[in-house]
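the sequence and its predicted three-dimensional model are supplied below.
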Amino acid sequence: MFDTVLVANRGEIALRITRTLRRLGIRSVAVHSDADAGARHVREADVAVRLPGGYLDADGILAAAAATGAQAVHPGYGFLAENAAFARRCAEAGLVFVGPPPEAVEAMGDKIRAKATVSAAGVPVVPGGAEPGDDLAEAAVRVGFPALIKPSAGGGGKGMVLVRSAAELPEALASARRTAAAAFGDATLLIERFVENPRHIEIQVMADAYGGVIHLGERECSLQRRHQKIVEEAPSPLLDAATRAAMGAAAVEAARSVGYTGAGTVEFIVQGATGDYYFMEMNTRLQVEHPVTELVTGLDLVELQLRVAAGEPLPLTQDEVRLDGHAVGARVYAEDPSRGFLPTGGRVLALREPPGVRVDSGLMAGGLVGSDYDPMLSKVIAWGPDRAAALRRLDGALAATAVLGLPTNIAFLRALIGHPAVVAGDLDTGLVERHLGELVPHGGVPSVPADVLAAAALVLHREHVPAVSAVSAVSSVSSGVPADPWDVPDGWRLGEAAWTVYRLETRDGVSELRVRGLPASGAEVRLPEADAVRARLADEGGDVLVTLGETARRYAVARDGDTVWLGRDGDAWALTRRHLGDPGDRTGAGGPGDGQVRSPMPGTVLVVKASQGERVVEGQPLLIVEAMKMEHTVTAPVGGVVAELRVRAGQAVAMDAVLAVVRGEEP
């Protein structure tokens, strides 16, 4: 076994690998980009080395391995995990690449070649066409619509585009080609028949260098949005023992066909109505969703990877693999469901991660989530003796999770795993899109509950009270005269106590609340268009407990200047205090009709499709903004003339930054 291993990755997967290295007594070496210099995976490793060129800096990684005495490199997933050239360079440098042989990476990393290889081994594949031999427009007609365009290299759903007609094909091919070239360095595409509403089921395989190949059961990964997995579980509620054995045998044959070693995942699409299954691709690495397999098998897949890479045979046979209970995992993303799931960013002001379940996380309080990398922040994974128990535990764990400082999808995840179709196990890859209106209610803009408004006002009022008291105390000491009872900040006045007014701005507007009294001993809160309610605020383990009337709720709380962040039940709200006349006060400001074109997310302007002075129609594409390898087309909010164009291609922009202004036509 190795004594030092370099982990060529970041975030939660780097931390997860480091955890196993520490348990095995192996020294861990972290690498990092300049943006990640203070990241958690850097802090928790035994040694950390800066990469001058970022995580794709192969020269920097090899130099770091040599400088730290590492014998092996674990690539995690993404970045260099499926890069055959990097695997060869590791071997040339005398390093063990913790993954399959370069030839297997090449055979399965190229989806076109992979389909041909496994088809020859007798594994069923989806009909389609591929470059360079096929004209994709002709192949699309042959395959029929709807069809799915995919990058030949890479994975993770990036660059996949669904086309439903020939008219959509040119723009879809251009978009997929751009993403493929940017994400994987290879613009080659293929097109396949799109199987409507299939199940997405993948088989985990492990292979050693002595011909031993086993599978560790399946994972159900049908809950997806835009081809990105959101929730995964093991085992699948669809498969019976016979189908599991047949698909597992097919996955083992696919691995054998390329001389595979190490951990890999063979992905299938399954027609739920018939049970027919087709090979889709093989990921020649550890998968994001591997924890659910670990929880039901009791195996540490990273340890198995390391032992196989060190030359050991697999420690078990297929007959010894046992599946115990059920596991469900949910991916926490830095994204805003109310804005079409666009990537977000910001500093983590406060963090609460749940006890009693597995949490694979790269988060830490004070850490910065930028737009340089994938928006996945963490995974919350729960085990139960059966599926219903696992879902209940996962829901409770998500409710106890709070990430304050940036929008996340946690509340959406709770809504999804509680949906009747999900609870019943009636899953397919189109479920999320079909039920999006139920999962993201209120027309996309979340309403702020009354108790959250009241809690924010009480937090502000409690901070206001000591400030007023301190001024009064200083005045008393300097003058030698006792503090004026009129200055006691409880709002008491002759006749009736005075109210302090707080104007709180949220995504759905500005609300005015009034508070009087002392929050710790009892106050009154008057919500808009409502009677006053008795309230109390108390500290509780770093959070605050707010009693409003007869109801008590606990909130995670954080401050960012004039903004109060509150988290409850997996949801989070940002409420900003405004004063009349403040530059930031948007009361009465125009909406989409004001012609301002704002960036929907922090990112980079990829393409500018319009020019200043150009006449445009409402909904016409003006720019493409890219963040975290996702593209978003920004359109004209009104018809008119592009009066201002404030950005250029390649420019970094913040969320809500004004990109352009369209002046509407005079009536």
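Yes, it's here. Residues are numbered from 1 along each chain as shown.

only C-alpha atoms for contact and neighbour calcs from this point on.
Noted.

now do the strands in the stretch 201-350 of the chain.
Ranges of strands in the stretch 201-350 of the chain, per DSSP state E, counting those that start in this stretch, are 213-225, 228-234, 262-270, 277-283, 326-333, 335-336, 342-343, 346-347, 350-352.

other SSEs contacting the longest one?
What that stands for is strand 213-225. When contacts are defined as 3 or more CA pairs under 8 Å, 6 or more residues apart in numbering; DSSP states H and E, strand 213-225 packs onto strand 199-207, strand 228-234, helix 241-256, helix 290-297, helix 431-434.

and it, how far from the chain's centre?
19 Å (CA atoms, centre = their mean, to the nearest Å).

run the angle between that strand and strand 326-333 for me.
Interaxial angle, strand 213-225 versus strand 326-333 (axes from the mean of the first three to the mean of the last three CA atoms, to 10 degrees): 50 degrees.

structure two is appended below for comparative analysis:
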Amino acid sequence: MLFDRVLIANRGEIAVRIARTLRGLGITSVAVHTPSDAAARHVREADVALQVPSYLDGEAIVGAALESGAQAVHPGYGFLAENAGFARRCSAAGLVFVGPPAEAIEAMGDKIRAKATVSAAGVPVVPGGAEPGDVLAEWRDFPALIKPSAGGGGKGMVLVRSAAELPDALESARRTARAAFGDGTLLIERYVENPRHIEIQILADAHGDVVHLGERECSLQRRHQKIIEEAPSPFVTPETRARMGAAAVEAARAVGYVGAGTVEFIVDGTTGAHHFMEMNTRLQVEHPVTELVTGLDLVALQLRVAAGEPLPFGQPDVRLDGHAVEARVYAEDPARGFLPTGGRVLLLREPGDQGSAATGQTVVRVDSGLVEGGVVGSEFDPMLSKVVVRAPDRAAALRALDRALARTAVLGVVTNIPFLRALAAHPAVRAGELDTGLVERVLPGLLPAVEAPQEVLAAAALVFHAMPQGDDPWQVTDGWRLGERAWTTWRLQSRDGVHAIQVRGLPEESAEVRIGDETVPARIRRDGAGLAVTLGGRGEHYLCVRHADTLWLGRDGASWTFTRHLIGDPGDRPGAAAAGDGVVRSPMPGTVLLVKAQVGDRVSEGQPLVIVEAMKMEHTVTAPRDGVLSELPAQAGRPVDMDAVLAVVTAEEA
């Protein structure tokens, strides 16, 4: 018998997604939230909501579950999803943990133990070594990959290509492992050049049945973080799928697995040989692509298995129909080295769920934790939503993904949507010629331009021209005078500098804009919450919102910001000081993790000074020139805003 009430021990898009299935099953959903998350979307969409100090406070979450009358706890992914102690605490309190047994979590959560366990079951593994012992310091088989034993999601993984790089790499990986997982134990493996990252979704019940649901291709990664995933893989043949699926099933059986889980493999893109990497004892971020090609609801199946029901189908019943692709929308700025961003969501447009696989239609699905007016901060992971599509074939799916991303707008927060569109359109991606190093190799061609296109500048100037400038009739900018109307010059500040754009006339009726040497007719009209701007006979649709002195302009998934630049303004953004002035500023909002120098130290250009952490990412800020560290406002453990001064390096002669 299924549960009546389930607590969701998570937040964001996965909490919203779990609540959707609970609603469909007629089960009451209970959300938990921290004080800063009280107005979050997952709280609004749950039937009941209770406050906890932290999403990592297992005692408080168990207490909330008991207080709410929940019978089970679904952990989603991240936070406590792979915490064996939390699973045991739930069981001790009489709650069902919607996940595998604690013993299976422990066996697969420790990568060292996991490799030994599956190897004994006959599953091929990548050659490597692990702590305790001196194997890491003495390793000489390069290139190699260092991993936190207790980790997941690519956090703390460091690629090392020589013995000279090893000491610093071990220090960085161990620091990240301790901060992210509370365990600094590391392992090292031979790095497979140009590999494909392919994973197998498995399901197991408490009655001894285990099935796999085919594979997902997860090779499009940057710094070991997945970006775009798809199912099935364009590389895997039915024979390879059967072999990898059987290996995944054996890996699950080896630890007495129950529930939904994923076995990840590194696959040689030339020979097709596969090696076990790790098992994720939880739902995966990319599970929707499997759902769309199998027609199964993995969360519903998790709940049924947790309630003691047997799997309702066997391996011969599993069918993969069509092709699905998922893109992860992050609060990050690709043009600034993918630094985390944040801010208030001033205007939100997401393509609604549509289509039906049963009728052969293209399916669009958005799993999102965003809400208009909500604040994206730096304390949580930067993933905001997932745009997922399913079509009859891979080429159609990629085209549908591009259209869906173009219809997504998050004004107020810089996102990676233009980068996602460029990646999905890359010829190698279209051809299915993927490996985990592809994104880094072609990265320069995928980054959006910092400079705003001329037509975007013109549209921004037209919007400013149309906005009331005050109650004084002499402030009206329509350029009226005897004879013909005068031109009004708008000086707009954007991230790439100051631009002078000339506009005249009334934008709602008839206006003109000078774009370079060309004068084009222009018109603006309201279109819901957005603005439709016509330039020179070309229809261009823009979404527009103004917050304080900043204008956000969005189109086709991209966004730009502009402010008015008045005569006499300095013309530089706060963080755009030249390297020659010696001022070191924070490239993102976050927390100072480590200060690596002291006032009075002689430093050289490029020397690491401060490490800033935001959204579980580290960024090393370096000295902009040779000199002496004369000021050091940065302090470890203290929060900093974007463009805050961290240090000042003064030339020695000064």
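Arrived safely, thanks for sending. Predicted model, so just to flag it, every value in this text is computed and none were measured.

TM between them?
Put the two chains on top of each other and the TM-score (TM-score structural alignment, normalised by the length of the second structure) is 0.96; 643 aligned residues with a CA RMSD of 1.6 Å.

can I get the helices and strands packed on strand 213-225 of the first structure in TSV including mean neighbour count and distance to Asp656 of the first structure?
Converted to TSV, these look like this (neighbours: other CA atoms under 10 Å; distance: least, CA to CA, whole Å):
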stretch	mean neighbour count	distance to Asp656 of the first structure
strand 199-207	25	36
strand 228-234	24	25
helix 241-256	19	46
helix 290-297	22	36
helix 431-434	16	26
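
wait, which of these is closest to Gly262 of the first structure?
Closest of these to Gly262 of the first structure is strand 199-207, at 5.0 Å (criterion: CA to CA).

give me the stretch of the second structure that the closest one matches.
Aligning strand 199-207 of the first structure against the second structure (TM-score structural alignment) gives residues 196-204.

what of stretch 385-403 of the first structure?
Aligned by TM-score structural alignment, stretch 385-403 of the first structure falls on residues 392-410 of the second structure.

mean per-residue distance, the match of strand 199-207 of the first structure versus the first structure.
Compared with the first structure after fitting, stretch 196-204 of the second structure has a mean deviation of 0.1 Å; criterion: mean CA distance after the TM-score superposition for the first structure.

can you tell me which of the helices and strands packed on strand 213-225 of the first structure is nearest to Ala45 of the first structure?
That would be helix 290-297 among those, by CA to CA, at 20.8 Å.

I'd like the helices and strands packed on strand 213-225 of the first structure laid out as TSV, including distance to Ala388 of the first structure.
Below are those laid out as TSV (distance: least, CA to CA, whole Å):
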stretch	distance to Ala388 of the first structure
strand 199-207	20
strand 228-234	12
helix 241-256	20
helix 290-297	15
helix 431-434	19
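
out of the ones you listed, which gets nearest to Gly325 of the first structure?
For those, proximity to Gly325 of the first structure was assessed by CA to CA; helix 290-297 is nearest, at 6.0 Å.

between the strands of the stretch 201-350 of the first structure, which one is nearest to Ile381 of the first structure?
So among the strands of the stretch 201-350 of the first structure, strand 326-333 is nearest, using CA to CA, at 4.0 Å.

in the second structure, which residues correspond to that closest one?
Using TM-score structural alignment, strand 326-333 of the first structure pairs with 323-330 in the second structure.

rewinding a little: okay, the strands of the stretch 201-350 of the first structure in TSV with distance to Thr317 of the first structure next?
Below are the strands of the stretch 201-350 of the first structure laid out as TSV (distance: least, CA to CA, whole Å):
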stretch	distance to Thr317 of the first structure
strand 213-225	7
strand 228-234	20
strand 262-270	15
strand 277-283	22
strand 326-333	22
strand 335-336	42
strand 342-343	43
strand 346-347	47
strand 350-352	40
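
nearest to Gly613 of the first structure, of the ones you listed?
The nearest among these, by CA to CA, is strand 342-343 at 28.9 Å.

mean per-residue distance, the closest one to the second structure?
Superposed on the second structure, strand 342-343 of the first structure shows a mean distance to its aligned partners of 1.0 Å (mean CA distance after the TM-score superposition for the first structure).

for Gly650 of the first structure, which of the helices and strands packed on strand 213-225 of the first structure is the nearest?
Between those, strand 228-234 lies closest to Gly650 of the first structure; by CA to CA that is 25.8 Å.

follow-up on the earlier one: in the match of stretch 385-403 of the first structure, what counts as buried?
Judged by neighbour count (16 or more other CA atoms under 10 Å), stretch 392-410 of the second structure contains these buried residues: 392, 394, 396-410.

from those, which land in helices?
Arg394, Ala396, Ala397, Leu398, Arg399, Ala400, Leu401, Asp402, Arg403, Ala404, Leu405, Ala406 (DSSP state H).

distance to Thr290 of the second structure added to the residues you listed, as a markdown table?
Shown next, in a markdown table, are these (distance: CA to CA, whole Å):
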| residue | distance to Thr290 of the second structure |
| --- | --- |
| Arg394 | 14 |
| Ala396 | 17 |
| Ala397 | 14 |
| Leu398 | 16 |
| Arg399 | 19 |
| Ala400 | 17 |
| Leu401 | 16 |
| Asp402 | 20 |
| Arg403 | 21 |
| Ala404 | 19 |
| Leu405 | 20 |
| Ala406 | 23 |
